[in-house]
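Novice: quick one, fold the following:
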Amino acid sequence: MGFIKRNRPAHPKQPLKSSLKENFDEVKRRLGNSSDIITREIQIGKSGKIMAGLIYTDGLADKKSIQDFIMESLMINVKESHPNMKISQHFLSNLKEIAITIGDVKEINDFNTLFNEILSGNTVILVDGFSQGFSAGTKGWEDRGVTEPSSTTVVRGPRDGFSETLGTNTSLIRRRIKDPNLWLETKEIGRVTKTSVGIMYIKGIVNDKVVEEVHRRLDRIEIDGILESGYIEELIQDETYTPFPTIFHSERPDVIAAGLLEGRVAILVDGTPFVLLVPAVFMQFYQAAEDYYQRADIGTLLRFLRFVAFFIALTAPSLYIAITTFHQEMLPTTLLISLAAQREGVPFPAFIEALLMEVSFEILREAGVRMPRAVGQAVSIVGALVIGTAAVEAGIVSAAMVIIVSITAIASFVFPSFNMAISIRILRFLLMGLSASFGLFGITVGLIALVLHLSSLRSFGVPYMTPFAPFILADNKDAMFRLPIWGMFSRPRLINQKNIIREDMPPTQKPEPRQRQKNN
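Specialist: Just a heads-up that it's a prediction; the model follows:
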């Protein structure tokens, strides 16, 4: 998709003309007489001495608002006998202040601004004899509404999720954070799409240098179109070759609100329900919103289960290959005899056997995602069972290998973040190659290289492995395990370098001691 701009010249600003007919003709010419661009001439006031024109886009503008708050006001309610409504140089400003009852009104002086307004869902009002106009906020397109997010489900917690409308997404965050310090800055990115991108943060908690860095990276984007937040994520992430995501995204408003309270910056893109959150650290991708809605001990247990699943998904096939190929003495005799009996008729070495099964399962997983939802899940499950059973009966792979690959595939679904699961799936094949070449020594070298690589990453200036490298004892209260809510009274120190102590959670706020009931 060719969206990258390559020295494309900018359109010069063409001022509006004083003739209403000439303005209408220019709009129709520039937009190719598109049938969804509505131009309407009306007569202002009951006497109809003044001609005006309305321009809006069918499907993007709310017709009821145009009818009730613009056309009715201009055609019926405006009285030329009013002393401020005489034709003069101040007529437009008086018309805007007296007649237009819509709150969002902007002045327009050139055609570039006019096209931007009408293609954003607003209505442009022009008056014959004036080379200026103004737009009224009448955005009213159909959207999906607020529904439960499909990518992140919880047993306990809110069920609302972001939608594809920027205004809806910002309102969902403001419902949770009713603070005047929650600031929103909006800019347009994309020379053709002119996509609205919002930057939201809490002033006084966020690190100002992070906000400046976000603005700098967004301002240097030169591209024709932004269709999803993935475009922004790829263009502003730290320039490091890594399979790991360095920008967090979610379609849950509670997750984004929690990140803002920690001092992070949210980047909202119009047209997508996925909101970006920076800076991001490694531990963030293994934390689920439900960890904080359960008790601390339950949340800690679930978090440990995710790390166990992380090591299984990363190393299970490579450990099986290394042990069965180079280190058979590590296995009990009974198990070794059983595995030898299973592999008696298998014509491939353990690495090729594991590679065949892993690739087959990855193809089935991708097919299940791309197929229609009604049959995709059934096809992936049935296909895995049929292929696994048939491969064992045909003597192509051993039964133990099917078990290992199945456990690995299930463990990769435990991760709350889908993009982190993809990274682990990529690294799994690298470790399989090292184990087939050097055994456990190759796996050890691969894991050491992985730790060194993770320690070298940064996300908007913050070390990726915070709070482990560098080690910050105070921030480990919400890392491998989770302390009770009353114990998490400080914000992450490297993300938020001011306002460390949460004002709403003093360290002395602990549960009241149990009171013994006295018998009367």
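Novice: contacts and neighbour counts: CA atoms only from here.
Specialist: Noted.
Novice: just how off-centre is stretch 224-239 within its chain?
Specialist: 11 Å (C-alpha atoms, centre = their mean, to the nearest Å).
Novice: who touches it?
Specialist: 3-5, 189-195, 214, 217-218, 221, 246-247, 268-272, 274-276, 458-460 (C-alpha atoms under 8 Å, 6 or more residues apart in numbering).
Novice: report the buried residues of it.
Specialist: Neighbour counts over stretch 224-239 (16 or more other C-alpha atoms under 10 Å) mark 224-230, 232-233, 235-238 as buried.
Novice: with stretch 105-119 instead?
Specialist: So for stretch 105-119, counting by 16+ other C-alpha under 10 Å, buried means 105, 107-111, 113-115, 117-119.
Novice: narrow the contacts of stretch 224-239 to those in strands?
Specialist: The strands, defined by DSSP state E, take in 189, 195, 268-269, 275-276, 458-459 from those.
Novice: following up with a second sequence; could you model it the same way so I can compare the two?
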Amino acid sequence: MFHLLSRLFQRKKASASGGSLPEFSLKLSKRVVENLSTIQDMLQSPSDLIVRQFHVGKSKHLCGIACIDGLVDKSVINDTIMQNVMLGVAQADKDAPPFVTADKLLDRLHTDIIPVDDIAVATSWDDIMLAVFNGDTALFVDGTSRVLLIGTRGWASRGVEEPQTEALVRGPRDGFTENIRTNTVHLRRRIRDPNLRLDSMHVGRRGKRQVIIAYMAGITAPDLVDEVKRRIDSIDIDDVEGSGYVEQWIMDSFLTPFPLIQTTERPDKCSAAILGGRVAILVDGDPFALIAPITLASMFQSPEDYYSHWLIATFLRVLRLASAFAATFLPALYIALVEYHQGMIPSKLAFSIAGTREGVPFPAVIEAFIMEGTLEILREAGIRLPKPIGQTIGIVGGLVIGEAAVSAGIVSPIMVIVVAITAISSFALPSYAFAITLRIIRFGIMLAASLFGLYGIILSYIMINIHIVNLKSFGIPYSTPFSPTFIKDWVDLIWRAPVTLLGRRPQMMQTTDETRIRKK
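Specialist: This is a model prediction of the structure:
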């Protein structure tokens, strides 16, 4: 313990004494040659760095550009920047006296000559290097320490495809991609409201990863937005390689297996959450968006619920709730009844189970752990293998191993049925992270059932509920709207009321505008 505390103190001391990554302390020169040389020295002249010098106008004014090959669209650089700069300055020299100062030349390039909408003026190396690494081109003019940053982003990216982890029978087929600008376009297409805010931040001392916080001004609680920004601003690591880093850093508790932030690949689900008063977080290079805050009830809801009739949606939600209980408690219930409470089983069923278990050398708890462990291994192997092979391994492997285990007398046929129902029930849940949580909890409940029978299951259920009511997601209790109780929010809980009755946003979100449907 003393060693751990001393290491922690040394780490804090190093951080306080300047352990963070220093910013570029160099000043911009007025000489193009010196500035281009500085970029080459910073990057150690990499093979993908494009540096070009050229002269413009009658006065042969020296200019230079710097960009990263592969991040830029070369056609924009050649046709839009280089050609327009050379021809535009030459034409301007014919119509008027040559440009006297470099600042005037740069201003003319900025306002009149370069036909690009994404263009800005920078005066520091920090802004220049961040823009260059984002795919922009830096244009230097000899004689001024100001630099033009021109939007030339054009790297290869994956096209819009249907989400693989959240497939629907009825609903939109488009999904988020790794390009954050494509993802913001998805939100803009669905929410055509000027109050949609897409606030940008850069996270990571070295990676400078772009993170966008999406919310609705006039609907989302300002305190929630400020808290999300504060937590993201506190991230102090080299790089945020994906949304998982952000999720783990800003979640309220890392000691719980329950997901406190929802992930989604679906733009329609993300936009619906934003209109409901929540905040969405997009990370550049990751096709998953984060939604916060969430509650336990969010784990049983799917976008398809709102595309279907309300009776169908309600039935599906009840089915998911029953599946969650089966995926969590069914193996433990089998263990408790077989090992401790045989008198609670109907006589004919008890004789049938006893007959199938005849010759099995292991108690029910060992049976369950063997089969559940094998199933988890098969499931993980199916995910990691190529898709056609993975599906074959999952189906054929489960059938072959189950049949072989029964034939060898290692497990009983009823145990195979229980494990199969449990696995199918876990697949019925729309949230992958929540399904994994139930799979983890299941093993603990099985162990409690093997020790105390039904009493162990009841105690486990009570402990899970105590844990849930103590969880919070950005200040919202995880058990809301059950506890604390918001009766008005029950119209879209397990029972999904008709759309015409969903006239108010969730009361628990404390939105500044609760009205969703304005009746005439």
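Novice: where does the TM-score land?
Specialist: With the length set by TM-score structural alignment, normalised by the length of the first structure, the two chains reach a TM-score of 0.94; 502 aligned residues with a C-alpha RMSD of 1.5 Å.
Novice: re earlier: distance to residue 36 of the first structure and neighbour count added to the ones in strands among the contacts of stretch 224-239 of the first structure, as CSV?
Specialist: CSV is the format used below for those (distance: C-alpha to C-alpha, whole Å; neighbours: other C-alpha atoms under 10 Å):
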residue, distance to residue 36 of the first structure, neighbour count
189, 24, 22
195, 20, 20
268, 28, 29
269, 25, 30
275, 31, 26
276, 33, 23
458, 47, 20
459, 44, 21
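Novice: now the counterpart of residue 315 of the first structure in the second structure: how far from residue 152 of the second structure?
Specialist: With TM-score structural alignment as the criterion, residue 315 of the first structure lines up with residue 329 in the second structure. Distance, residue 329 of the second structure to residue 152 of the second structure, by C-alpha to C-alpha, to the nearest Å: 56 Å.
Novice: which of these two has more neighbours?
Specialist: residue 152 (25 against 22; other C-alpha atoms under 10 Å).
Novice: hang on, the earlier thing: what comes up buried for the helix or strand containing the match of residue 315 of the first structure?
Specialist: Following DSSP states H and E, one finds residue 329 of the second structure within helix 310-339. Residues 310, 313-314, 316-317, 319-321, 323-324, 326-339 are the ones in helix 310-339 of the second structure that count as buried (16+ other C-alpha under 10 Å).
Novice: what of stretch 454-463 of the first structure?
Specialist: 454-455, 457-460, 462-463.
Novice: out of the residues you listed, who's nearest residue 469 of the first structure?
Specialist: residue 455 (6.5 Å; C-alpha to C-alpha).
Novice: just give me the match in the second structure for residue 112 of the first structure.
Specialist: Aligned partner of residue 112 of the first structure by TM-score structural alignment: residue 126.
Novice: ok, now which ones touch whichever residue in the second structure pairs up with residue 275 of the first structure?
Specialist: Alignment note (TM-score structural alignment): residue 275 of the first structure maps to residue 289 of the second structure. Residues near residue 289 of the second structure by C-alpha under 8 Å, 6+ apart: 176, 243, 263-265, 270, 280-283.
Novice: can you tell me which of the buried residues of stretch 224-239 of the first structure are in helices?
Specialist: Counting by DSSP state H, the part of those found in helices is 229-230, 232-233, 235-236.
Novice: which residue in the second structure aligns with residue 423 of the first structure?
Specialist: For residue 423 of the first structure, the residue aligned by TM-score structural alignment is residue 437.
Novice: pretty sure that match sits against residue 258.
Specialist: Yes. Counting by C-alpha atoms under 8 Å, residue 437 of the second structure does reach residue 258; the two are 5.9 Å apart.
Novice: so between those two, which is more surrounded?
Specialist: Higher neighbour count among residue 437 of the second structure and residue 258: residue 258, with 21 against 15, using other C-alpha under 10 Å.
Novice: shouldn't residue 77 of the second structure be in contact with residue 151?
Specialist: No. Counting by C-alpha under 8 Å, residue 151 is not a contact partner of residue 77 of the second structure; they are 9.6 Å apart.
Novice: who's more crowded, the two?
Specialist: Taking other C-alpha under 10 Å, residue 77 of the second structure and residue 151 do not tie; residue 151 has more neighbours (22 against 19).
Novice: what residue of the first structure matches up with the more buried one?
Specialist: Match for residue 151 of the second structure (TM-score structural alignment): residue 137.
Novice: touching, its match and residue 101? I think so.
Specialist: No. Residue 137 of the first structure is beyond contact range of residue 101, at 10.5 Å (criterion: C-alpha under 8 Å).
Novice: find the residue closest to residue 260 of the second structure in space, skipping its chain neighbours.
Specialist: Distances taken as C-alpha to C-alpha, 6 or more residues apart in numbering put residue 473 closest to residue 260 of the second structure, at 5.5 Å, once the chain neighbours are dropped.
Novice: give me every residue that touches that neighbour.
Specialist: With C-alpha under 8 Å, 6+ apart, residue 473 of the second structure has these contacts: 251-252, 260-261, 292-295.
Novice: got it, and residue 164 of the first structure?
Specialist: Taking C-alpha under 8 Å, 6+ apart as the test, what residue 164 of the first structure contacts is 143-144, 270-273.
Novice: quick one: those as JSON lines, columns for neighbour count and distance to residue 152 of the first structure too.
Specialist: Below are these laid out as JSON lines (neighbours: other C-alpha atoms under 10 Å; distance: C-alpha to C-alpha, whole Å):
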{"residue": "143", "neighbour count": "11", "distance to residue 152 of the first structure": "21"}
{"residue": "144", "neighbour count": "9", "distance to residue 152 of the first structure": "18"}
{"residue": "270", "neighbour count": "24", "distance to residue 152 of the first structure": "20"}
{"residue": "271", "neighbour count": "18", "distance to residue 152 of the first structure": "19"}
{"residue": "272", "neighbour count": "18", "distance to residue 152 of the first structure": "15"}
{"residue": "273", "neighbour count": "25", "distance to residue 152 of the first structure": "12"}
